[in-house]
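Novice: Give me coordinates for this.
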Amino acid sequence: MLIDSFLKYLQFERNYSQKTINSYRVDLIQFERSVKDCNEELTLTNVDADIIRQWIVSLMEKKYTASSVDRKLSSLRSFYRFLLIKKELSIDPTRKVVGPKKKKPLPVFLKEVEMNKLLDETDYKEGFIGVRDHLIIEIFYATGIRLSELIGLNDTDISINDSLIKVTGKRNKQRLIPFGNELKESISEYINIRNETMKTWSGAFFVKENGERLYSALVEKLVKRQLTKVVTQKKRSPHVLRHTFATAMLNNEANLNAIKELLGHASLAATEVYTHTTFEELKKIYKLAHPRA
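Specialist: Have a look, this model is predicted:
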């Protein structure tokens, strides 16, 4: 009865879609059955936080994902808020219940051998387009900059003599990223062929054939096209190359704080995810290599 009243409230007062209402119905009926299985004398109005926690544990044991359990718990919270408004109870039993932690996916990255193949063995188009596309891949890997930062680069942001790139990141925060001789040669080659190919351009560092600044979708497309040549993984985006930069730096014993500054992270916590990535890789190697693993 209470569930029906709540669902009518969602339909007529909150104007929820029928699909959403059906999801609430399934969640609440499932919870009510669980309560009855626990104790026949219990009702939806006299359960406590422990009963709800037991229900969450039972869902996890049935292999529900953390996201699914959180959604069901959200349905329950809405239901009990409704009962408080209707004065069917005086205390919300969900108020001290915390849902399961969602497991954050580890960053996807390319191995060093895959990056070597991508930069040294993969065929790019000849002329301006080929040189430009190769440099884009190289800069992503060599500097770890974001897509928005790359397309926002201007000629004035590149100092070949000092081997520095000035990057404007999130919240317009600027940082300097050093680069090595190999990238220095690639940048010089690109500038020369770009200046020979077009008489005028917008002042942007990376441009299309008509001299206009590149846009995100174009860069995403060319990165995906090139990564497809060396990997089969689902994610093949510019951000994968940013992850690859950070992972390569960490694997080669770079200081975590230094990586944080190069990536433009606001806090060290965002950078620490790469330590988990390298540890996961270490576990895989161990399991493959050790005879008792």
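Novice: When you work out contacts or count neighbours from here on, use the C-alpha atoms and nothing else.
Specialist: OK.
Novice: ok, and what's touching stretch 201-215?
Specialist: When contacts are defined by Cα atoms under 8 Å, 6 or more residues apart in numbering, stretch 201-215 is touched by residues 129, 132, 151, 152, 153, 154, 155, 198, 200.
Novice: now the fourth one: how far from residue 170?
Specialist: This points to residue 152. In this view, residue 152 and residue 170 are 12 Å apart by Cα to Cα, to the nearest Å.
Novice: more neighbours, these two?
Specialist: residue 152 (18 against 13; other Cα atoms under 10 Å).
Novice: Rebuild the contacts of stretch 201-215 as CSV, extending it with distance to residue 28 and secondary structure.
Specialist: Formatted as CSV, those follow (distance: Cα to Cα, whole Å; DSSP: H, G, I helix; E, B strand; the rest coil):
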residue, distance to residue 28, secondary structure
129, 58, helix
132, 57, helix
151, 49, helix
152, 50, coil
153, 53, coil
154, 56, strand
155, 60, helix
198, 65, coil
200, 65, coil
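Novice: One more, so I can put them side by side:
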Amino acid sequence: MAFKAFSDYLLLEKNYSKLTLKAYLNDLEEFQIFAISEFNSDSINEVHYNQIRNWIVALVESGITNRTINRKISSLNTYYRFLLKIKAIEVNPLNKHKALKVNKKIQVPFSEAEMKAVMDAVHSANDFEGLRNRLIIELFYATGIRRIELVNLKCSDVDFANKSLKVLGKRNKERYIPLLDSVIDTIKSYMKVRNELVIVSDDTYLFLTKKGVKVYETLVYRIINDYFSMVSSKVKRSPHILRHSFATHLLNQGANLNAVKELLGHSSLAATQVYTHNSIAELKKVYTDAHPRSKK
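Specialist: The predicted structure is shown next:
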């Protein structure tokens, strides 16, 4: 098995996170178990596409979504491409595989009115948790950062002089995002009450719990869901929807797509273009309301 070499390759050369690496290895081990039980083979290096297709059929029959199946096959494909790279195999058994069709999920962003309602609700917060939650919401909406990026922010990542934020994104890529004056003010207010915590065990991290330890992803999700449930009837109320709202509202106001791409930390423009459907919808509304022929 070349799992160890593959693991080092993803971690050291590709700069994948440990969480992503774990997901890849879990998928490979799952297929290995299937190969042993179905084909009596403990080496997935020597399987043929027909055997992989049997696994896909088994996954479909188990009720797993096409999206999840595609992710598992993508892990397998990455592994085989690595084996080709190190010349451990001569042919990638997945070189002609076509991904299963998936229904595109339309992420509905929060409206500007919903954003204003939440911002008004948190504006008067002055205790530790209130200011922390307010800053979390403001940062998500003002920067479009991912949940894990927010959780891992350090105090040193805030550059007050240049009014910017250093963010460590996917594959350890750094990017710098400008900060609004209002967000800078909230950070200063939060830092004041944060420094008054009696016990702090994770002093380097910006966001802490009231017990002085680094915040965790589920807590951040719960904060966003709780606040937005007060003003929005949307089924999904998550940090990712706030990221989506950030991008959509910028595009609605005429922001350049490439600029939004850089702010979001996307590696390709295609990833950013998924946010344009709401911008186009807004343009259609403006067009219909304003064009003389639309009244006829």
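Novice: Which one of the contacts of stretch 201-215 of the first structure is nearest to residue 102 of the first structure?
Specialist: residue 151 (33.1 Å; Cα to Cα).
Novice: Was I right to think that closest one contacts residue 216?
Specialist: Yes: if you go by Cα atoms under 8 Å, residue 151 of the first structure and residue 216 touch, sitting 7.2 Å apart.
Novice: Show me which of these two is the more surrounded one.
Specialist: Shown here are residue 151 of the first structure and residue 216; by other Cα under 10 Å, residue 151 has more neighbours (18 against 13).
Novice: Report the separation between the closest residue to that one other than its chain neighbours and residue 287 of the first structure.
Specialist: Once flanking residues are discounted, residue 151 of the first structure sits nearest to residue 214: 5.9 Å by Cα to Cα, 6 or more residues apart in numbering. Residue 214 of the first structure sits 44 Å away from residue 287 of the first structure, going by Cα to Cα.
Novice: For the two, work out which one has more neighbours and name it.
Specialist: residue 214 (18 against 11).
Novice: ok, the more buried one to residue 222 of the first structure distance?
Specialist: Plainly put, residue 214 of the first structure is 11 Å away from residue 222 of the first structure if you go by Cα to Cα.
Novice: swap in residue 193 of the first structure?
Specialist: Relative to residue 222 of the first structure, residue 193 of the first structure is positioned 19 Å away (Cα to Cα).
Novice: do residue 235 of the first structure as well
Specialist: Computed as Cα to Cα, the residue 235 of the first structure to residue 222 of the first structure distance reads 14 Å.
Novice: which residues do residue 152 and residue 170 of the first structure both contact?
Specialist: With contacts defined as Cα under 8 Å, 6+ apart, no residue is shared by residue 152 of the first structure and residue 170.
Novice: And the strands in the stretch 1-150 of the first structure, which stretches?
Specialist: Shown for the stretch 1-150 of the first structure, no strands are assigned by DSSP state E, counting those that start in this stretch.
Novice: any chance you could map the helices in it?
Specialist: Under the criterion DSSP state H, counting those that start in this stretch, helices of the stretch 1-150 of the first structure are mapped to 2-8, 18-38, 49-61, 66-85, 112-120, 127-143, 147-151.
Novice: Okay, now stretch 192-205 of the first structure: how far is its last residue from its first?
Specialist: 12 Å.
Novice: Give the buried residues for it.
Specialist: By 16 or more other Cα atoms under 10 Å, the buried positions in stretch 192-205 of the first structure come out as 194, 201, 204, 205.
Novice: Switch these over to JSON lines; also include secondary structure and distance to residue 23 of the first structure.
Specialist: JSON lines is the format used below for those (DSSP: H, G, I helix; E, B strand; the rest coil; distance: Cα to Cα, whole Å):
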{"residue": "194", "secondary structure": "helix", "distance to residue 23 of the first structure": "57"}
{"residue": "201", "secondary structure": "coil", "distance to residue 23 of the first structure": "55"}
{"residue": "204", "secondary structure": "strand", "distance to residue 23 of the first structure": "50"}
{"residue": "205", "secondary structure": "coil", "distance to residue 23 of the first structure": "51"}
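Novice: Make a markdown table out of these and add distance to residue 104 of the first structure.
Specialist: Below are those laid out as a markdown table (distance: Cα to Cα, whole Å):
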| residue | distance to residue 104 of the first structure |
| --- | --- |
| 194 | 42 |
| 201 | 42 |
| 204 | 36 |
| 205 | 35 |
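Novice: Residue 164 of the second structure: what's its closest spatial neighbour, skipping adjacent residues?
Specialist: Of all residues not flanking residue 164 of the second structure in the chain, residue 178 sits nearest, at 4.2 Å (Cα to Cα, 6+ apart).
Novice: Tell me the counterpart of the one you found in the first structure.
Specialist: In the first structure, the residue equivalent to residue 178 of the second structure is residue 178, according to TM-score structural alignment.
Novice: tell me the contacts of that match?
Specialist: Each residue near residue 178 of the first structure by Cα under 8 Å, 6+ apart is listed here: 143, 163, 164, 165.
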